[in-house]
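> could you look at this predicted model? Sequence included:
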Amino acid sequence: MSSNVVSMHGHKKADTTAAAVDRLQALVADQMKEVNATILKRMESPVALIPELAGHLISSGGKRLRPMLTLASAKMVGYEGKRHIGLATAVEFIHTATLLHDDVVDESTLRRGKKTANLIWGNQPTVLVGDFLFSRSFELMVESDSLRVLKILANAAAVITEGEVLQLTTANDLKTSEDTYLEVITAKTAVLFAAACEVVGVVAEGGKEMEEALESYGRFLGIAFQLVDDALDYSARQATLGKNIGDDFREGKVTLPTILAYRRGSDEERKFWKRTMERRKQEDGDLERAIQLINDHDTLNDTLERARHYGARAKDALAIFRDSEAKEAMIDIVDFCISRAY
């Protein structure tokens, strides 16, 4: 590991929990085939560019974690219907649409180790295909024949956009509070995790306690997931995950590692952060300096400590469900999400 990249030492190593994804995939494999078939079917369009562009991202090796959580939740609560197949597809379409839009907004060039759609086809087709996928997701929601499901997923889609806009307003603002940061990541990431699980409680007709437990699990897992993502942006692990190190820094995106480093820094260090993040005047060597300051103030480990806290809350939310293979898999996925940092 190069000396200018932060090393993050954790409780669990990635190789001990990576199998959690394999177990979850095996658990829902048959239903995931149905979801994948539905994805392909609903991506069809006489306009050839739409399935081509959408397929570029959908087939790019993402783990499909959110739809898998929908399927695993259904298994855990003993739901035996079919409505969760369409809902898992709707969740994946919402997620894919937001990624397409995010890459345009962030001017990203790399996603999961591949060139982004906006880099290949341009911004306009990418945004429009994202809109197409949102529309398809709403069709699938309506087909669930549940106004409550429609409300949960439609609200999630709206809140994700609010989170992205809030992030734009806090970009380059080093005075962003940790509470505002948590508000941003809850909206842009955790809300979809929450909805992916909560809708299962609705279609399973499990009552308020079940719905709330599933929603809490998804929300806390989503917060932990994003905290780890934001820590990874300053870590050598990022390169192994097919992403550039320091994208957030280059974009002036204020995340918890930088919020904490700015607060703990000397006057001279704060001047550095203001120049590079607020005024976006960056020079060669600035990313290395940022990583060094983050290392000096131990802000990555503190970010991961918070992720572990939310991960523990996610696991506790599942306490109302009886022990099962599905429940165990959903607990293990929490450890996997956090272990990505190590």
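That came in fine, so what should we check first?
> contacts and neighbour counts: CA atoms only from here.
Noted.
> K75 touches A329, doesn't it?
No - contact criterion Cα atoms under 8 Å: K75 and A329 do not qualify, at 10.7 Å.
> list the contacts for the residue nearest the centre of the chain?
The centroid of the chain falls nearest to T189 when counting by Cα atoms, centre = their mean (4.8 Å). Contacts for T189 (Cα atoms under 8 Å, 6 or more residues apart in numbering) come out as 160, 222-223, 226.
> repeat for H84
70-71, 74, 200, 203.
> just A204 next, same as before
A204 neighbours (Cα under 8 Å, 6+ apart): 74, 77, 79.
> below is an additional structure, to be compared with the one above:
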Amino acid sequence: MGVVLNLEGSKRENASIEKLIELTHKDMARVNELILSKAGSDVQMIPEVANHLISSGGKRLRPMLTLAAAQMFGYSGDGHVKLATSVEFMHTATLLHDDVVDESDMRRGKRTARMIWGNQASVLVGDFLLGQAFRMMVEVGSLEALDILSAAASVIAEGEVMQLGVAKNLDTTEDDYLAVIKAKTAALFSAAAEVGPVIADASKTDRAALRSYGTNLGLAFQLIDDALDYGGNTKDLGKNVGDDFREGKVTLPVILSYRRGTGAEREFWKSAIENDQSDDAALEKARGLMAKHGAIGDTIGRARHFGEIARDALAPLPKSAQKNALLDVIDFCISRVT
């Protein structure tokens, strides 16, 4: 019998992003049109690979953050549509590259692009999308927005390299891991939330509020992903449960379980993570040790902590439909664990 990990108390009733979707649906229709347009190319393989991932059912949360944040401060141009599309292309490019680095077979319930077209095509199409993203940023004409998003692109790449450095390394500390996910995941959430108020000429204080909101939302989002890899299911994850374990990723549930374990348990983790002894039986044992030491619950607790910081970041801002929608996003991200 499989181990059941206790995720009780982690879900808020009726948490959804419906308000965000409703507020941004007209602008998102324009974003979707622009995505299809900018993903086009005379080189046949480029739109094939790009559309495989773009059309695979992602919620497009990050571009919706950009749109809602711009609306919140009264922006009335069309630059937010181009920036939101740039954000989505950056995210898509990162996924294409990640799947190559991680040797992933599934993404959002479908075969990864690298499994269909190969690693080289996945990397190069990711590079094409990054190029298109930067072209759109330049078209917007905001040097500050360009600076924020280009800086995020650099930080994300640094985060990916940092992750390689901690792969299979059980000496990784919680602080080390938080630094990795702050770079590889939270940086894009932060930039997506901040560029909206930037092009709306919001105050530096308001920009900082959205930047903090995005950073902490991104940390919470990734920590819930960490928990889901051991406590979720394939349908919700869009990938195989235990992929992080099989790939030897030292995520927070592993760090906590290893630190809290007995000598014998630590030897198990070394065998599983460092020596690739990570079959289905080992995965069940890993889940059992996480349950024993409360690693999943504490990972969710950390996510809640960062979610509350994100909530506090928005507290000084005036009441608005957009603010309420962004607050709902926090609950939605954390409620993905069931």
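Perfect, I can see it now. Model, not experiment: these values are computed from the prediction.
> I'd like the contacts of T189 of structure 1 as CSV, with secondary structure, neighbour count and distance to A97 of structure 1 appended.
Formatted as CSV, the contacts of T189 of structure 1 follow (DSSP: H, G, I helix; E, B strand; the rest coil; neighbours: other Cα atoms under 10 Å; distance: Cα to Cα, whole Å):
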residue, secondary structure, neighbour count, distance to A97 of structure 1
I160, helix, 23, 11
G222, helix, 29, 18
I223, helix, 29, 20
Q226, helix, 20, 18
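> any idea how many residues pack against the equivalent of F89 of structure 2 over in structure 1?
Under the alignment (TM-score structural alignment), F89 of structure 2 pairs with F93 in structure 1. Counted with other Cα atoms under 10 Å, the neighbours of F93 of structure 1 add up to 28.
> again with the one 3 residues further on
By other Cα under 10 Å, the residues close to T96 of structure 1 number 22.
> distance from the host helix or strand of it to the middle of the chain?
Assigned by DSSP states H and E, T96 of structure 1 belongs to helix 83-106. Relative to its parent chain, helix 83-106 of structure 1 has a centroid offset of 11 Å by Cα atoms, centre = their mean, to the nearest Å.
> and for stretch 9-16 of structure 1?
For stretch 9-16 of structure 1 - counting by Cα atoms, centre = their mean - the centre lies 20 Å from the chain centre.
> what's in contact with stretch 135-149 of structure 2?
Residues outside stretch 135-149 of structure 2 that contact it (Cα under 8 Å, 6+ apart): 79, 82-83, 86-87, 134, 188, 191-192, 194-195, 198-199.
> which residues in structure 1 does it match up with?
Counting by TM-score structural alignment, stretch 135-149 of structure 2 lines up with residues 139-153 of structure 1.
> how about the residue nearest to the centre of structure 1, what's its match in structure 2?
Checking TM-score structural alignment: T189 of structure 1 goes with T185.
> E160 of structure 2 versus its match, what's the distance?
10 Å (Cα to Cα, to the nearest Å).
> these two touch, right, D279 of structure 2 and G248?
No - taking Cα under 8 Å as the definition, D279 of structure 2 is not a contact partner of G248, at 11.5 Å.
> so which of the two has more stuff around it?
Legend: neighbour count by other Cα under 10 Å for D279 of structure 2 and G248, higher for G248 (25 against 12).
> burial count for the nearest residue to the more buried one once chain neighbours are set aside?
Spatial nearest neighbour of G248 of structure 2, chain neighbours left out: I273 (4.7 Å); criterion: Cα to Cα, 6 or more residues apart in numbering. Residues within reach of I273 of structure 2, counting by other Cα under 10 Å, total 22.
> aligned partner of I273 of structure 2 in structure 1?
Under TM-score structural alignment, I273 of structure 2 pairs with M277 in structure 1.
> just K249 of structure 2 next, same as before
Structural alignment (TM-score structural alignment) places K249 of structure 2 against K253 in structure 1.
> distance of its match from W273 of structure 1?
12 Å.
> again, but for Q167 of structure 1
Distance from Q167 of structure 1 to W273 of structure 1, by Cα to Cα: 18 Å.
> do V105 of structure 1 as well
With distances taken as Cα to Cα, V105 of structure 1 is found 22 Å from W273 of structure 1.
> please apply the same query to Y262 of structure 1.
Distance, Y262 of structure 1 to W273 of structure 1, by Cα to Cα: 7 Å.
> so for these two, which residue has more residues nearby?
More neighbours surround W273 than the other of Y262 of structure 1 and W273, with 28 against 23 (other Cα under 10 Å).
> what's near enough to touch that one?
By Cα under 8 Å, 6+ apart, the contact set of W273 of structure 1 is 174, 262, 290.
> what's near enough to touch R336 of structure 2?
11, 224, 236.
> perfect, that will be all.
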